[in-house]
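>>> Generate a structure from the sequence data that follows.
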Amino acid sequence: MPPRAAPGGAGSGRGRGSTSRGGSTSGPTPSRGGPPARGAFRGRATPAAPAGRVAPTTVGLGLPDTSSHITTVGVKRSAFGQSGRALNVWTNHFEVKIPEDEIYHYDGASRLSSPLPSDILNLDEMFSIISPSEKTLPARLNLEIIERLQTKVAPEVFTPPVVYDGRKNIFSPRQLPFPSGAQEFSFTLTDPASPGEEGQGGGGGGGGERGRGPKIYKVKLTHVATINPEVLARFLQGKQSHDNTVLTAITALNVVIRMEPTMKYPFNVRSFFTSRETAAIGGGIVLWRGYFQSVRPAIGRMLINVDISTAAMYKPGRAIDVALELLGMAPRGPLILSPKHGFPERELIKLQRFLSGVRITVDIPGRPTTGRRPPRVIKKLTKGGANQLSFTMRDGKTITVAQYFEKTHNYRLQFPDIVCIEVGSGAIIPMECCTIPEGQIMRKQVPPEKTKDVLNFATKKPHERLQSIRAALGVLNYGQSEYVRQFGMHVSPNADVQSLQARILDPPTLMYGAQSRQPTIQPRDGQWNMVDKKFYRPVTINRWVVVVYEREQRFNRDTAYDLVRNFLEQFAAVGIRCMEDDPVVLWERPTNIAASLQNAGKKVIEKHRNTGPGPDLMIVVLPESSADMYQSVKHSSYMKFMDHSFGDIIRGVATQCLRSSKCNRANKQYFANVCLKINPKMGGINTIPEARSVPVLTDPRNPTIVMGADVIHPAPGADGRPSFTALVGNVDSETAKYIADCRVQTSRQEMIDDLEAMATAHISMYKRYRQAVEKKSPDPKRVIFYRDGVSEGQFQHVLEYELPQLKRALAANNVNAKITVIVVGKRHHVRFFPQRREDADRSGNCPAGTVVDRDITHPTEFDFYLQSHRTSRPAHYNVLYDENEFTPDALQALSFALCHVYARSTRSVSIPAPVYYADIVCARAKNHYNPEGNFDLTESGTQLESNDAKRQLEAFRANFMPLNDKTKRVMYFS
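Coordinates of the predicted model:
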């Protein structure tokens, strides 16, 4: 999982066949290592349908003919699910006719042909690209180069036009007339200067430099493959392996439909955005609405998945104004940005993180705008103003930046003391001369305080979203795209979103404590409540303490004792035994969290006349904006300290943090919800699925470990920061009690390095718990491994790199268990909408339990969509490996049931609990670092030189603290 995607990061879906680079034609992908498909259907093959509409071979239940010679990336589909009641839904897909003629694939490499000088601070040279001649150019510039090649340089060659993905892949509807299969073109991005313009310096896109001609770009096109659409038609029928020829063909179709909008609008991989609908949310950010589109193969046909999308853009305008808005200092004026006038370094760093990578134009008042150079990219900010920064001219004289602008450009700076902007070439430009142009996608993490604004803009009611998707055809206008027409693709202008039949699964029956008035419950609409219910296995609290870090004027003693009283009432209501009704209550200063918590533990022991242990539970009340304090609390109690400086009083003690504003005068429901977290943190179990409702999970003959794994990556542009991995799994027979492990690894590496070590330890703890606590046979017979955050292009890597680690972990524990590997995907754009209002839940979405495994699923592989809670976005499950030979009904019911055992909620969640927990554990990895240390783990990015980034990454590795032994055995992450 990648870091976690901000709502502004549009176009992050992982649709089938939407590979970003594609184009490899090195041969078929090897089959996955799973067992042969079960119960293969036999029958006569249906004759091949025309390329426009492919008829599935209706054998058995309507499955494609996945013959034995067909290889798949995942487990072959052998059946469809049957359980549940039928539901007719709309889905955001439009059918598309695929080409009938061959498509020609070219590798397109573009580069700047000549090295350029590295002088800085000469304004006419500050737009130079200082790089080797083989520099990889940005996608937007690459598209501009190819457009000029087609329209100006060699239009006779590129008629009809080709399409380009902005990197390496070019696709043509006809074979280009290259004598040897390859040809190189050299040209500039500027038209020849007229006689009156000679010697005045270049302008426009390519930008000439004084005394030199314009930059020359070289583009070499090489024919690498010819795509026969019959291969794609056979794949949709289930008669062709899912190999690289198919992937390349689907990539080509995606590039075709995206070519037109990417030439016109800001784009982000699979989405493009327009300024028709925007919202300024402050902090230098403007939100734009856009559309996502992706060609996806389905059973017997090709579809285009269309969805609305949102992007966070940098606010256009003067760089000074944007900087002041970001820092919330607009009323104080530009001088606040002056280090000479006390501009804090922390604010400078914050501003630099926000602006790094942003394109700017240079606009000097009084200078003609004709022949303006292309935008430059901000590298960093200076630590001094233009008056303090000096450099040596070519004639050997030293001059400040401010003097240079006055002497050379006859412009006296209004704010010579404020920080300047340094661009990629090293040129330094006063901020007052910089403007941020419109339409720049912010590829960094959206600040946490803006997340709510983004969600409010991005969220639409289901019927409104469906209406926008239906209206998308008018915006996308495939029929007007010359590229779509020339390649022979066609979407009917009267097309509607696809209708299909889903099923609604029955929810599992949940069991609570035997003392409950209502010991069992079957959730409705994905939710239930705790009324008349006690936890299945409640804990006992012998001693506890309340530590308040809020000022006593804001959180006084009466409020604190109300909090204690509310907790005691809810403890009794849910079955938690509390042996102390008058806990120690302390107000502490947040100067040293670890020492104050240690002091609180000592006070508990002193209260009991220095006998017995410290507290079992610490309730910690924090003020607003207390992220650092929260980290300190968790770090102090959960981590393994090597120096033993804090003793044993607080090590492994469950801590429950509360925000003062929320728990002050909160109702009973609030404290009941907090109890849902406290009980599993202390080793209890809130609820379990009834054995009869989920036999796959609770079969005593097949003890089962269910694992969830995830990886989280640093924010875009954040160099020198690691990725974090997590493995979570059950230790009990009811798959309700989980433990977790977290590790640090190489930045942005998706495959988990330490999976074997984590799984080995986990299986060992499972065996000990089964034997010592449950008094049962210790060895598991099944391992179900849910993997989050893996793109479809990495499925094979999971099987080649992570599956062997799981097998070695089992062998290390002398366990012979069958493994099932399932990837759970959330970052896609598939949506379902009920066709009848009476079939919708209260929010207008499909009911919890809606499952789809036909019509829009993979032509040959075992996958399904399951919408397990109240939302329009289902989770996408891909079965990669299955030694347990589960039926579709069994896996779908199993996955749905696991969405109901998430301990922190009385609602079903979007994905199975263990993988949801793994996501939480990864997100909290920063708690493994001492908050007093110099480790910046904020969401914003920092760009570093490669050596500095490597040293910083090693420091992160060396200072990552493991959990202490007590914490390892409980659900500390709940």
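>>> going forward, measure contacts and count neighbours with C-alpha atoms only.
Fine.
>>> what are the ranges of the strands in the stretch 401-550 of the chain?
Assigned by DSSP state E, counting those that start in this stretch, the stretch 401-550 of the chain shows strands spanning 419-423, 428-430, 434-436, 498-504, 510-511, 520-521, 540-541, 544-548.
>>> so which of the ones you listed comes closest to Asp699?
strand 510-511 (16.2 Å; C-alpha to C-alpha).
>>> mind checking how far that closest one is from the chain centre?
With C-alpha atoms, centre = their mean, to the nearest Å as the basis, strand 510-511 stands 33 Å off its chain's centre.
>>> I have a second one here; can you model it like the first so I can compare?
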Amino acid sequence: MSQLVSDMSKLKVKAKSDPTPLSQEQFPARPAHGTRGTSVTLWANYFRVVTKLGILYKYTMDVTQIQVEGKQPAKPQEKGRSKRPAKSQPKEVKGRKLYFVIREALAELSKADKSLVLATEFKSQLISLTKLKLENNPLRLTIPAESNPERQDVFEVTIHGPAEVRVDDMMKYLTSPAPDSGDHALPRYPEVADALNVIFGFGPRSRVDDISPVGSSRFFSFKNGGIATPLVSNGRGLQAARGFFQSVRLGTGQLLLNVNVTHGVFKISGKVDEIFENLYVRAGPKTDHRAMRNLRLISKFLPKTRAWVNMTLANGKQVRRQKAIFSMATASELLRSRSHNLPQFDRDWEFAGPRNVKFWMEVPGQDGRYVSVHDYYQQKYKVTLKDYPLLNMGSADKPTYYPAEFVEIQPGQSVKAKLMPKETTDMVNFACRSPYANAFSITNDGRGALGLDDGSLDLFGISVDKHLLTVQGRVLPCPGITYLEKSKAKPLHVRPMNASWNMRDVKVYKPGAMIQRWSFVNILPDRANPVDYGVVDQFGKFMSDMGIKINQTIVTPPTEVITVDNALYGGKLGDFFTWAKKQGIEFLLIILGSMDTEVYSKVKTLGDCTFGIHTSCVQGHFKKFGGGSPGYFANVALKWNAKAGGINHKLRDDLELAKGGKTMVVGYDVTHPTNMPSGKSDEAPSLVGLVASIDRDMGQWPSIAWEQTSKQEMLGHQLIEAFKSRLELWKKHNNGQLPENIVIFRDGVSEGQFGQVLEKELPLIKEACSALYLAKPQPRLTIVVSVKRHQTRFYPTTEQNLPKHLNIENGTVVDRGVTQARYWDFFLTAHAAIKGTARPAHYTVLLDEIFRPKYKSEAANELEKFTHELCYLFSRATKAVSICPPAYYADIVCTRARVHRPEYFEISDVESVVTAGPASSISSSSSGKQVHENLRDSMYYI
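Reported below is the predicted structural model:
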């Protein structure tokens, strides 16, 4: 097998001396594998998959519930009634109920034919090793209700198909050196990969009491509590858990299984009274504002939460039943109920405890009466309840209250939650692990959690290698960096070490426009100490020493301090910006007591969109800006110079392609509304950010951003005008000349969307070019997709030259083994990962009219070098970044566009745990905020 893989690695990679033009419909073939750099052997987080499968049969299933929760079939109405007989309407089945129905359906099929080998994802797909006979279709199944086993639910499962899935064709394709008619498409054989993913996921999904699946490919084990850490600093009842991702991938000459450690956010589990105790949740009157805040936070977390409830039946038998929490018991909820003898809440109590809620109790042989929940449990069960809020396990119309002491939240309930800053920090710290720790988890705990060694795969004739895949990589050399000498203002060359360097005794390479008028203000919580004028004055002198053109006289602000409350609600921040505008202020230094997202959003919206004033937010903490830290000052100063149009540093040896000043580099990205409060996801637009270089040094990247239809990835006709604006800006800065080459980095699209980039976006780009170039030769285009959010990781195999952080070396490029020889892609780790496991960027060439025609057999080497060296040109850092700047900047522009729209993307502390909704039909021409014309052609976003 190893010889086969070696042979396949040479597939279609021989460079052609006279490359033929590529069809627009076909992705460019790999011109050759890269050869430059120092060779290195690595492990990849992949296992080789061995199978002799021929054909699989794929079926789809429709499941409906035709009788609900034990209700009897509808009976005719009594004679004389005018109403028509009621009918039991079929009902769609979802969630855990769907899981149990499909599990029972598979059991019925296997009972009829014990030779069947089946797999499913317990939603709609069914994979079989042989054709099903299906003598009874649909299947009618009677299953005990999970919330009450004494009741019976009736379901109908209709099976459609089959469609043949040719695994053998895919294996022939992987092991054949011959060109294939489908090589213009990506991904290849998606139906086979999908079927195999169903088979691989069937084992862990079958362990419903142990494994919690999230999406199509992530699995979290909660056996014995799982591997989790609370995220409870904000009182929202969340936890971070560690699990495993798996997905079938096509490699060079072999089938692979990509396995990675993954992390997710879940509802915290355990006894509700203990959760309330840990989160300081107690029932309280409306006048207790602190208690009300905690109660509101936890109340957003509880609805639809699966729980076990300990209850006593009428016959005295104690049972444990599964139910879904409807809500915390609230007085306002009762206003919607039309039931008789409603529970009664004490006056001014919204979230009430057992002492503050009375319910109507029927007593045989006596008149009914109201009794408090506390007294009822005391008298009947001899249990003294604490003052925790009650839980409604019924509905708004028919509430059924249970004390927290009798309810336990089940583990493994995933949520989509936008994390608060402290929660994000806790999550990152939990997920940050060394490469060896992750590799060990994958090869040990991962195999067990994913069932890679259990019998379900053997039945399908599939086996998974025990060891991680070994791949060959190369380490590219760091480029040199150029600044100016501090004394003579001559070029000074700096040599990076471990992909980073410092600015000791240097000035920025090129200062921006003179900053004549600037000022500052502190925005602080009540009674916090401000950063005084002297520190700000020191910062001005520091920037001047760095070679930044700045008037060291600060324009004295009308006030040095605005409280957070006055900034957000009192109009003081708007007044301050109005003053700044009248004074002709160009830059404002905003000193924050903490990184409050609401304050930050308001500052950036006022500065970027309303008044057209550059703003820079800094943390006033003594260890940050407030202490005059030179490192912190330098980082902020780099942003100021970039905003002013300067170039902080350049490469010692210019990018070869950019030397003549005839190559423009473009990056664009789309961000979508995710993890948002219920309802807002449907309203929020998707946002596009586009940046383009305007100089040969790749130091300035002005941007443009706009809205488009929610959750739409492919760009529409607005791309034409946006692209034209970048060409016009290049022309303005390059003596009226348009670029001859345009290299485009398209960020964030999946393999399945690669073809759409060429079909939908490329024609718009060409139309924009045609409008400006007219009869002149059109520019040569290269489009490269850059992806950061993938699951491929590499680990060192030897301690030789191993960095202290135990990661692979910066500059590592991999274009064999985990790639496909027929396509032109590579993984690049340009940066030095100080913490955690380095994540490489993945680059795939979709169109190439530049590198292969210009560099012939060296095209792959030159593209890798170009991309790698670009990563050293991120203007606000003295280190290489993990993904090339055009893609990175485009992502930052999208993030800033979100900040400008807090009505869509900001959440309050009570809008917490949510599920994203379907795409909406918001118009792409909706009136989104636009960047002020004063800043439009600058790097305001940096």
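>>> so what number do they get for TM-score?
Once superposed, chain against chain, the TM-score is 0.81 (TM-score structural alignment, normalised by the length of structure 2); 855 aligned residues with a C-alpha RMSD of 4.0 Å.
>>> circling back: for Ala49 of structure 1, find the nearest of the strands of the stretch 401-550 of structure 1.
Of all the strands of the stretch 401-550 of structure 1, strand 498-504 sits nearest to Ala49 of structure 1, with 20.3 Å by C-alpha to C-alpha.
>>> how far apart are the closest one and its match in structure 2?
With mean C-alpha distance after the TM-score superposition for structure 1, strand 498-504 of structure 1 departs from structure 2 by a mean of 1.1 Å once superposed.
>>> what's the matching range in structure 2 for that strand?
Using TM-score structural alignment, strand 498-504 of structure 1 corresponds to residues 469-475 of structure 2.
>>> hmm, back to that, okay, the strands of the stretch 401-550 of structure 1 in JSON lines with distance to Leu348 of structure 1 next?
Converted to JSON lines, the strands of the stretch 401-550 of structure 1 look like this (distance: least, C-alpha to C-alpha, whole Å):
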{"stretch": "strand 419-423", "distance to Leu348 of structure 1": "9"}
{"stretch": "strand 428-430", "distance to Leu348 of structure 1": "15"}
{"stretch": "strand 434-436", "distance to Leu348 of structure 1": "17"}
{"stretch": "strand 498-504", "distance to Leu348 of structure 1": "51"}
{"stretch": "strand 510-511", "distance to Leu348 of structure 1": "53"}
{"stretch": "strand 520-521", "distance to Leu348 of structure 1": "56"}
{"stretch": "strand 540-541", "distance to Leu348 of structure 1": "48"}
{"stretch": "strand 544-548", "distance to Leu348 of structure 1": "33"}
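>>> List the contacts of Lys323 of structure 2.
147, 306-309, 393 (C-alpha atoms under 8 Å, 6 or more residues apart in numbering).
>>> make it 6 Å
Lys323 of structure 2 is in contact with 147, 306-307, counting by C-alpha atoms under 6 Å, 6 or more residues apart in numbering.
>>> try Met442 of structure 1
312-314.
>>> count of neighbours near Pro285 of structure 2?
With neighbours defined by other C-alpha atoms under 10 Å, the count for Pro285 of structure 2 comes to 18.
>>> Strands along the stretch 51-200 of structure 1, start to end?
With DSSP E, counting those that start in this stretch as the criterion, the stretch 51-200 of structure 1 has strands at 85-91, 93-96, 103-112, 163-164, 169-172, 182-187.
>>> what range in structure 2 matches the second one?
Strand 93-96 of structure 1 falls opposite residues 46-49 of structure 2 when the two are matched by TM-score structural alignment.
>>> what's the distance between the matching stretch and the middle of its chain?
Centroid separation for stretch 46-49 of structure 2 versus its chain: 26 Å, with C-alpha atoms, centre = their mean.
>>> post-alignment, it versus structure 1, mean distance?
Once fitted to structure 1, stretch 46-49 of structure 2 is off its aligned match by 1.2 Å on average (mean C-alpha distance after the TM-score superposition for structure 1).
>>> Three-state assignment for the counterpart of Leu250 of structure 2 in structure 1, please.
Matched to structure 1 by TM-score structural alignment, Leu250 of structure 2 sits across from Pro297. Secondary structure for Pro297 of structure 1, judged by DSSP: H, G, I helix; E, B strand; the rest coil, is strand.
>>> Pro297 of structure 1 and Glu147 of structure 1, how far apart?
Distance, Pro297 of structure 1 to Glu147 of structure 1, by C-alpha to C-alpha, to the nearest Å: 29 Å.
>>> Repeat that for Pro859 of structure 1.
36 Å.
>>> Likewise for Cys657 of structure 1?
57 Å.
>>> Ok, Leu87 of structure 1 next?
Applying C-alpha to C-alpha to Leu87 of structure 1 and Glu147 of structure 1 gives a distance of 47 Å.
>>> Same question for Lys966 of structure 1.
On the measure of C-alpha to C-alpha, Lys966 of structure 1 and Glu147 of structure 1 end up 63 Å apart.
>>> higher neighbour count, those two?
Using other C-alpha under 10 Å as the criterion, Lys966 of structure 1 and Glu147 rank with Glu147 on top: 19 against 16.
>>> What lines up with Leu719 of structure 2 in structure 1?
In structure 1, Leu719 of structure 2 lands on Glu756 (TM-score structural alignment).
>>> cool, and Lys766 of structure 2?
Under the alignment defined by TM-score structural alignment, Lys766 of structure 2 corresponds to Lys807 in structure 1.
>>> quick one: secondary structure of its match?
Under three-state DSSP, the three-state class of Lys807 of structure 1 is helix.
>>> Please name the residues that touch the match of Leu719 of structure 2.
Glu756 of structure 1 makes contact with 805-806, 809 under the criterion C-alpha under 6 Å, 6+ apart.
>>> Which strand or helix spans it?
Using DSSP states H and E, Glu756 of structure 1 maps to helix 755-772.
>>> which bit of structure 2 covers the next helix or strand after that helix?
Helices and strands here follow DSSP H and E; after helix 755-772 of structure 1, the next one along the chain is strand 782-788. Across structure 2, the stretch matching strand 782-788 of structure 1 (TM-score structural alignment) is residues 741-747.
>>> Next, the mean deviation of the matching stretch compared to structure 1.
Stretch 741-747 of structure 2, aligned to structure 1 and superposed, deviates on average by 2.0 Å (mean C-alpha distance after the TM-score superposition for structure 1).
>>> ranges for the strands of the stretch 801-950 of structure 1?
So, for the stretch 801-950 of structure 1 - with DSSP E, counting those that start in this stretch - the strands run 818-825, 832-834, 850-852, 863-867, 875-882.
>>> can you list the contacts of Met442 of structure 1 in a markdown table and add secondary structure and neighbour count?
Putting the contacts of Met442 of structure 1 into a markdown table (DSSP: H, G, I helix; E, B strand; the rest coil; neighbours: other C-alpha atoms under 10 Å) gives the following:
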| residue | secondary structure | neighbour count |
| --- | --- | --- |
| Ala312 | strand | 29 |
| Met313 | strand | 24 |
| Tyr314 | strand | 25 |
